[in-house]
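1. got a predicted structure here, sequence first:
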Amino acid sequence: MHSFLGESVLRQIIVTLCWLPLSLLALPAQADSAATAAPARQGGAMFKIQRAGHSAYVFGTIHVGRADFYPFDDKVLQAMQHSSAIALEIDPGNAQGLAELMTKYGIYPNGKSLAQELPPPLLQQLNPLLEKYGLTLDAVASMKPWLLATMLGFSEYTHQGYLAQYGVDVTLAAYAKKQGKPVVELETAEQQLSLLGKLTPAEQIQFLQDSIDEILDPAKAQRSLQLMTLWRNGDVDGLAAMLAELTSDDTFTGKFVQRALLDKRNPGLADGIARLTSATPHAFIGIGMLHLVGKNSVLAMLRQRGYTVSRVY
């Protein structure tokens, strides 16, 4: 494995807006205690799903956060406490094989270099951003463009004060571990990473260009920060409008979100939840909030499968 792709980099890998932080960092003490502290209204939205005598709670998560996102609301805490299992997209505490997957899908083989692949104008835009985040071109030279785009998105969130260690998924996994509850994965890290790793070289370069443009354009950058506010407010309609705007624009990123987030991942998540609720009573399910909004959401697909869906928080 390339030496730079160590623990310090792996703990930074996140796909902005829709992917779980693939983190190797030890679950922090704040995450262990956050779920059991005194309740407060802290954000998110929770739904109860029911079919054929089986029920579960589905909570919309966000994959980066701040310490003041916690504790969870009392209704969320009660649903967690009464659950028999915690289900997540993937378990952020399961690091086995992750480094190999990152190398498989995100690292150039045979000494190939990022600088050899990127057009000069894009390199000129990239260098100041790397400097802003305390990185160098040499440090990311073996990364494929999609992986670098992902890390830049994470780095900007970090720059704004939102950290993967305070992501809701990480906190839920820590709670499950502390309480001795099983963590069920609805997807695998391979499934998530392969969607990115199989992008063509041209698509990856466009993904990187779109990501840089998003960061450099103040108006576009506000959209990512607005996501945090909408989540804190539990504004499902606002999040649905944001997702509709994102998937209707002409950027590669918008089209990729439509193809990967909605068309490919949502049906699989809905199938996984259906299997889980048939076999596991009283599960608590946490998946990215953007999977739960819009006409092709996981919740809409569950309704099509005969589930009653009601918002309870």
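-> Sure, I can see it. Numbers count the residues shown, from 1 in each chain.

2. make it CA atoms for all contacts and neighbour counts henceforth
-> Fine.

3. from Ala56, how far out is the nearest residue to Leu262 once chain neighbours are set aside?
-> Nearest residue to Leu262, sequence neighbours excluded (CA to CA, 6 or more residues apart in numbering): Asn296, at 6.6 Å. Counting by CA to CA, to the nearest Å, the separation of Asn296 from Ala56 is 20 Å.

4. looking at the two, which has the bigger crowd around it?
-> Taking other CA atoms under 10 Å, Asn296 and Ala56 do not tie; Ala56 has more neighbours (23 against 15).

5. and that one, what element?
-> Using DSSP states H and E, Ala56 sits in strand 54-61.

6. between the helix or strand following that strand and strand 54-61, how many degrees?
-> Counting by DSSP H and E, the next helix or strand C-terminal to strand 54-61 is helix 74-81. Per axes from the mean of the first three to the mean of the last three CA atoms, to 10 degrees, the angle that helix 74-81 makes with strand 54-61 is 120 degrees.

7. Ile205: what's its closest spatial neighbour, skipping adjacent residues?
-> Leaving aside its sequence neighbours, Ile205 sits nearest to Pro145 (CA to CA, 6+ apart; 5.7 Å).

8. so that neighbour is in contact with Gln204, correct?
-> Yes - using CA atoms under 8 Å, Pro145 is in contact with Gln204, at 5.3 Å.

9. the more surrounded of those two?
-> Remark: of Pro145 and Gln204, Pro145 carries more neighbours, 30 against 23, as counted by other CA under 10 Å.

10. tell me the contacts of the more buried one?
-> Pro145 makes contact with Leu114, Gln204, Ile205, Phe207, Leu208, according to CA atoms under 8 Å, 6 or more residues apart in numbering.

11. can you list those in CSV and add distance to Leu101?
-> As requested, these are exported to CSV (distance: CA to CA, whole Å):
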residue, distance to Leu101
Leu114, 19
Gln204, 17
Ile205, 20
Phe207, 20
Leu208, 20
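
12. ok, and here's another one to check against it:
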Amino acid sequence: MNLVRHCLRRCGAALFALWLAGAAQAQDCPPPLSAPNPALLAQPPAGAPDRGLLWQLEKDGRSAWLFASIHLGRPEWLIPGPRLQAALDASDTLALELDLSNVYVLQALMSPVPGRPSLPLPPDLKARMQALARSSCTDLTPYATLHPVLQVGQLLAQSARRDGLGAEFGQEMGLMIQARLRGLEFAGLETPTLQLQALIPADRQEALEEVRESLRQLESPEVRLQTRRLAEAWAQGDLRTLETYEQWCDCVHSAADRAALKRTIADRNPGMAERIARLHGKGRRLLVAVGALHMTGEGSLLEALQARGFRVTQRWPEPR
């Protein structure tokens, strides 16, 4: 199973720990990424471009907004473009996959996952993980309580910094800043336990093989190329590239890979769509942000929302 796909699609939860803990620095480590001037976040410049993808949801005579997010980003990506600003201004609630403003949610992310036993790594895998941590300037000590499947995601996040991409500049972080500036409420579409149980295989051997394959992928230079291509496709609102991800990611080679893809993406969409429908039904004016790959493929979140009576219209990029 390809590490890029796993981390950018599923590590929105675990990557938040990277933002909190920071990363070790050494002589050959990538330089720190500088955040935009806070004034630019409080009063975004008129020329800031729109990035990502935005849909309008309509039901019962009221609108909500659905934004395709990405869990790694560049500093300038924190500045919302005019359409995202308008969606923020029209909303009273920011709904994320997880309510990352809730301290109990953050604590749950760093705790053992119910139903997912610990996974001691054999010496060879432990040595490979430690070598990758050194090469990517990552101190894994703060993540010692995380399942190894999630620890590997931290290695990818840190390696992406060499290409100017950081977890602290993912869209969840930028939207939370904007929501606080506007006094919006926060809501979560999933619980930490449900999300992590979907992301981590229940079978020990399956989890071990996932770690092994992820390390192999991370040891290849192709991982950075794939991460960069996926991030740039998001930034350009290139839905076609996102929809054809499996054709170029070199990430689905077996029935197990296909089952994992279904478990971590399509199987989660109905639950998130139901939560969106409930919040909308309570009169919340929603801006929803969910990982971009949830908008693609059979059983997408868009389809799940349409099945619950929403009219879904793409607003950015405008369909040709």
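-> Cool, got the structure. On a predicted model such as this, the values are computed, not experimentally measured, just so you know.

13. okay, the strand holding Ala56 of structure 1 sits on what stretch of structure 2?
-> Mapping strand 54-61 of structure 1 onto structure 2 (TM-score structural alignment) gives residues 62-69.

14. for structure 2, what spans make up the strands?
-> Using DSSP state E, the strands found in structure 2 span residues 53-59, 62-69, 93-96, 185-188, 286-291, 311-316.

15. out of the ones you listed, flag the one nearest Phe16 of structure 2.
-> Closest to Phe16 of structure 2 of the strands of structure 2 is strand 93-96 (CA to CA; 12.8 Å).

16. comparing the closest one with structure 1, how large is the average distance?
-> Following the fit onto structure 1, the mean deviation recorded for strand 93-96 of structure 2 is 1.2 Å by mean CA distance after the TM-score superposition for structure 1.

17. show residues contacting that strand.
-> Contacts to strand 93-96 of structure 2, defined as CA under 8 Å, 6+ apart, come from residues 172, 175-176, 179, 184-189, 284-290.

18. show me where the stretch 51-200 of structure 1 has its helices.
-> With DSSP state H, counting those that start in this stretch applied, the stretch 51-200 of structure 1 shows helices at 74-81, 98-106, 114-117, 120-132, 145-159, 168-179, 189-197, listed in chain order.

19. measure how the first one sits relative to strand 283-288, angle-wise.
-> What that stands for is helix 74-81 of structure 1. Per the same axes, to 10 degrees, the angle that helix 74-81 of structure 1 makes with strand 283-288 is 120 degrees.

20. taking strand 46-51 as reference, get the angle to helix 74-81 of structure 1.
-> Taking the same axes, to 10 degrees, one finds helix 74-81 of structure 1 and strand 46-51 inclined to each other by 50 degrees.

21. helices or strands up against helix 74-81 of structure 1?
-> If you count contacts as 3 or more CA pairs under 8 Å, 6 or more residues apart in numbering; DSSP states H and E, helix 74-81 of structure 1 packs onto no helix or strand.

22. how about residues contacting that helix?
-> For helix 74-81 of structure 1, contacts defined as CA under 8 Å, 6+ apart pick out Ala35, Thr36, Ala38, Pro39, Ala40, Arg41, Met46, Tyr57, Ile86, Phe284, Tyr313.

23. cool, and the fourth one?
-> Around helix 120-132 of structure 1, the neighbours that count as contacts under CA under 8 Å, 6+ apart are Ala115, Thr136, Leu137, Gln209, Ile212.

24. switch to 7 Å and redo it
-> With contact meaning CA atoms under 7 Å, 6 or more residues apart in numbering, helix 120-132 of structure 1 is reached by Thr136, Leu137, Gln209.

25. if I look at the second one, how far off is Ala174 of structure 1?
-> This means Leu137 of structure 1. Using CA to CA, Leu137 of structure 1 is found at 35 Å from Ala174 of structure 1.

26. higher neighbour count, these two?
-> The neighbour count for Leu137 of structure 1 versus Ala174, taken as other CA under 10 Å, is higher for Ala174 (27 against 15).

27. map the more buried one across to structure 2 for me.
-> Per TM-score structural alignment, Ala174 of structure 1 is aligned with Ile177.

28. for its match, which non-adjacent residue is spatially closest?
-> Leu41 (7.9 Å).

29. ok, now how distant is the equivalent of that neighbour over in structure 1 from Met301 of structure 1?
-> Counting by TM-score structural alignment, Leu41 of structure 2 lines up with Ala34 in structure 1. Separation of Ala34 of structure 1 from Met301 of structure 1 (CA to CA): 32 Å.

30. these two: which is more packed in?
-> A side-by-side neighbour count of Ala34 of structure 1 and Met301, using other CA under 10 Å, places Ala34 first with 21 against 18.

31. I'd guessed that one sits against Tyr70; true?
-> Yes - assessed by CA atoms under 7 Å, Ala34 of structure 1 is found in contact with Tyr70 at 5.5 Å.
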